[in-house]
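Peer 1: Structure for this input, please:
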Amino acid sequence: MTEPTAIAALRTHLAHHIVGQAALVDRLLIGLLTGGHLLVEGLPGLAKTTAVKALAEGVHARFKRVQFTPDLLPADLLGNEIYHPETRTFTFEAGPLFNEIILADEINRAPAKVQSALLEAMAERQVTVAGESRKLPALFLVMATQNPLEQSGTYPLPEAQLDRFMLHVSLSYPERQDEYDILARTLAGTLGRDDDEATGLTVDEVLNARADVRAVHCDAALQRWVVDVVAATRAPEKASDALESLAGMVLVGASPRGALAWVQSAQALAWLNGRDFIVPDDLLELAGDVLRHRLILSPKALVSGLSRDAIITRLCAEIPFP
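Peer 2: Predicted structure coming up:
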């Protein structure tokens, strides 16, 4: 069983590389402890790539960074059957998806065929090449970065693929003091440098820790509240009279997979905080990250300037805990 001190050492390792993004560090650990994929959105220069690379180093996992571009092909992810004319045989050359932690950098710049190939890997933990299905590693995580859609050359991800991400983390600029620390530590050569051995955490220990996380208790009353909120994302006006103003604002709400991801991520957050049970604050802290990418707003909502985060906040506030 992985001791909490090993995870604490990993958190310290990440803190040596990432300044001013404490929520991102926690979300990376949640993804690691649940096996859930992460989508990290933010403007360039906010340490998205650095964070994922630091996580892979801390776990001593096989890591591969893939730069998503408009000319990327599915074979660039999956691999190829290579023909050997001298023996008239084929051998399979594995692509980058056969590593344990994958950084899909700028994922929303790639074409639809590439997204489709990645979807099978994320959903089934396997890929199909030349008609043969091949299993991916037990510790298989996709940590994708995405630039805001307002930037040139970006495209919306398919809804089915978005739903496969456990969390959608939205980054903002760091506070001024944090930004100063980044500058000062970079100039001093101390940013990203561990004084001691970063962490002794191994892939096998992470897989064992996932069993501990799954054992974290979620009270039945909290489970019903999660289901009520998720159902309210589809028809807010049916959940409470106070939410009638949201009628027609959401075209598509969260799926049952969203409710499951919400509880699973809250289990990991509770475990990271030293508890074997979920409290309401765990669910509230993760509500936006779990649900925002699962909502499709109507033109009415877009015209009125209503955001997905604002809707989620209202739902959590108006639907009382049992």
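
Peer 1: For the rest of this, base every contact and every neighbour count on C-alpha atoms.
Peer 2: Will do.

Peer 1: how far does stretch 7-24 sit from the chain's center?
Peer 2: 16 Å (Cα atoms, centre = their mean, to the nearest Å).

Peer 1: no wait, stretch 233-241
Peer 2: For stretch 233-241, the distance to the chain centre is 27 Å (Cα atoms, centre = their mean).

Peer 1: Buried ones in it, by neighbour count?
Peer 2: For stretch 233-241, a neighbour-count test (16 or more other Cα atoms under 10 Å) marks Thr233, Arg234, Ala235, Pro236, Glu237, Ala239 as buried.

Peer 1: So which residues of this protein form strands?
Peer 2: For the chain, applying DSSP state E gives strands covering 37-41, 63-67, 79-84, 89-94, 101-105, 126-129, 132-135, 141-146, 165-170, 250-252, 296-297.

Peer 1: just to revisit the earlier point, and which of the buried residues of stretch 233-241 is nearest Ile7?
Peer 2: For the buried residues of stretch 233-241, the closest approach to Ile7 (Cα to Cα) belongs to Thr233, at 34.0 Å.

Peer 1: Quickly note the distance from the closest one to Gln67.
Peer 2: Between Thr233 and Gln67 the computed distance is 34 Å (Cα to Cα, to the nearest Å).

Peer 1: Same question for Arg11.
Peer 2: Going from Arg11 to Gln67 by Cα to Cα gives 26 Å.

Peer 1: between those two, which one's more packed in?
Peer 2: With neighbours defined as other Cα atoms under 10 Å, Arg11 and Gln67 compare such that Arg11 has more, 20 against 14.

Peer 1: and the residue nearest to that one when sequence neighbours are not counted, how many residues sit next to it?
Peer 2: The shortest distance from Arg11 to any non-neighbouring residue, by Cα to Cα, 6 or more residues apart in numbering, is to Val25 (7.1 Å). By other Cα under 10 Å, the residues close to Val25 number 20.

Peer 1: compare with the first, here's sequence two:
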Amino acid sequence: MSPAPARPAEVASLMERILYEVKKLIVGQDQFLERVMVALLAQGHLLVEGVPGLAKTLTVKTLATALGGACKRIQFTPDLVPADLVGNRIYNPKTGEFATTLGPVFTHLLLADEINRAPAKVQSALLEVMQERQVTLAGETHHLPAPFLVMATQNPIETEGTYPLPEAQVDRFMMKLRVDYPTPEEEFVIVQRVTGEPPQITAVASMAQLAALQEECRRGFVEPALIQHAVRLVCATREPERYGVAELAPLLACGASPRATIHLVEGARALAFLRGRDYALPTDLLELVPDVLRHRLVPSYQALAEGITTDVLISRLMQHIPAPQKSLEPAHVATA
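Peer 2: Next comes the predicted model:
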């Protein structure tokens, strides 16, 4: 493979080729696929909520093929134990020694299917791996392959036999995405592709290239005024009265953590790179606000009683706290 491109336009071109390969199989879901690419560049993890049969597993497998990386899937069930994820030490009676067997988390792209069906201890084991990107077994540390992305799914229509993710743990996901049903036109194309000859997916990049792209993305320019806007949005979820949205105070039991601000800025920078720029604009950040804050806000009992969702709270918040109006292009770009 050729070395990673340095210019944002070339980065965007490579990501478009990756998306082209993925969309040979995946029909529609444009925003979902874009957010997956943002998470890849920003080194974040995704929590995906959607009913079964919406190609969540197929998306991860196809993306791994297009990137030339490894992909594994874990079906979470109530009888799962942490060793099923991270690995274990197994005694060999022939040699009289213990051998380390690494679990399925040692991969590039990991699909954690129905994460809310596993008990808290298993959820904690996965979320610790997501944060530290390493596993310690019998005092020995094993680092996960890089890049590493977790896409966890949960079913929104079933509650029996599920274990809701605690707020402190779900906060480690960069974004929470909602995948909806396809349109009738998209579903027609889906049926044609599934019942016909399957298209061939080829690797158009490598994991080494993706790692280089991640490093390049972190050099993108983010205007301090845009960072300040992200700070105001997140702080307003904790102290609504201080930021002129006092009507939201009785509707919020708990606001977002500083991780939300970090992920907003990193996500905006990654989205800008996808669009061929090495600087972020307010529109890049504003598009990601619902996905980054959705799982971090805890509505109060009053909000739940009135049927007010977190998406409604986020919409009201964004209406009251406008984005910066001035151009946020860096000086060398604006004068070029």
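
Peer 1: Just give me the match in the first structure for Glu306 of the second structure.
Peer 2: With TM-score structural alignment as the criterion, the equivalent of Glu306 of the second structure in the first structure is Ser304.

Peer 1: Kindly report the same for Thr162 of the second structure.
Peer 2: Under the alignment (TM-score structural alignment), Thr162 of the second structure maps onto Thr154.

Peer 1: pretty sure Gly267 of the second structure contacts Met37?
Peer 2: No: Gly267 of the second structure lies out of contact with Met37 (Cα atoms under 8 Å); the separation is 10.0 Å.

Peer 1: So between those two, which is more surrounded?
Peer 2: Gly267 (30 against 21).

Peer 1: what's near enough to touch that one?
Peer 2: Gly267 of the second structure makes contact with Val38, Ala39, Ala42, Leu285, Leu288, according to Cα atoms under 8 Å, 6 or more residues apart in numbering.

Peer 1: Contacts only, for the residue nearest the centre of the second structure.
Peer 2: Geometric centre of the second structure, nearest residue: Leu46, 2.5 Å, by Cα atoms, centre = their mean. Applying Cα under 8 Å, 6+ apart to Leu46 of the second structure gives the contacts Val36, Ala39, Val150, Met151, Ala152, Phe173, Met174, Met175, Lys176, Leu177.

Peer 1: So what does it match up with in the first structure?
Peer 2: By TM-score structural alignment, Leu46 of the second structure lines up with Leu38 in the first structure.

Peer 1: Looking for the alignment partner of Thr50 of the first structure in the second structure.
Peer 2: By TM-score structural alignment, Thr50 of the first structure lines up with Leu58.

Peer 1: what do we get in the first structure for Ala118 of the second structure?
Peer 2: Correspondence of Ala118 of the second structure to the first structure, assessed by TM-score structural alignment: Ala110.

Peer 1: What separation do you get for its match and Ala160 of the first structure?
Peer 2: As judged by Cα to Cα, Ala110 of the first structure and Ala160 of the first structure stand 16 Å apart.

Peer 1: For the two, indicate the residue with more neighbours.
Peer 2: Set Ala110 of the first structure next to Ala160 and count neighbours by other Cα under 10 Å: Ala110 wins out with 20 against 12.

Peer 1: ok, back up a step: any chance of the strands of the first structure in CSV, plus distance to Ala270 of the first structure?
Peer 2: Converted to CSV, the strands of the first structure look like this (distance: least, Cα to Cα, whole Å):
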stretch, distance to Ala270 of the first structure
strand 37-41, 18
strand 63-67, 27
strand 79-84, 39
strand 89-94, 37
strand 101-105, 24
strand 126-129, 30
strand 132-135, 31
strand 141-146, 21
strand 165-170, 16
strand 250-252, 29
strand 296-297, 29
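
Peer 1: picking up where we left off before, list the residues that contact the match of Thr162 of the second structure.
Peer 2: Asn108, Arg109, Asn147, Pro148.

Peer 1: at 7 Å what do you get?
Peer 2: Asn108, Arg109 (Cα atoms under 7 Å, 6 or more residues apart in numbering).

Peer 1: quick one: it and Pro256 of the first structure, what's the gap?
Peer 2: Here the distance between Thr154 of the first structure and Pro256 of the first structure works out to 28 Å (Cα to Cα).

Peer 1: now do Thr50 of the first structure
Peer 2: Going from Thr50 of the first structure to Pro256 of the first structure by Cα to Cα gives 32 Å.

Peer 1: circling back to that earlier point, of the contacts of Gly267 of the second structure, which ones are shared with the first structure?
Peer 2: Conservation of these in the first structure, assessed by both residues aligned by TM-score structural alignment, their matches' Cα atoms under 8 Å: retained contacts are Val38, Ala39, Ala42, Leu288.

Peer 1: which among the residues you listed gets closest to Gly220 of the second structure?
Peer 2: Using Cα to Cα, Ala42 comes nearest to Gly220 of the second structure of those, at 11.1 Å.

Peer 1: what are the ranges of the helices in the stretch 1-150 of the first structure?
Peer 2: Taking DSSP state H, counting those that start in this stretch as the test, the helices found in the stretch 1-150 of the first structure are 4-17, 22-34, 48-59, 74-78, 112-124.
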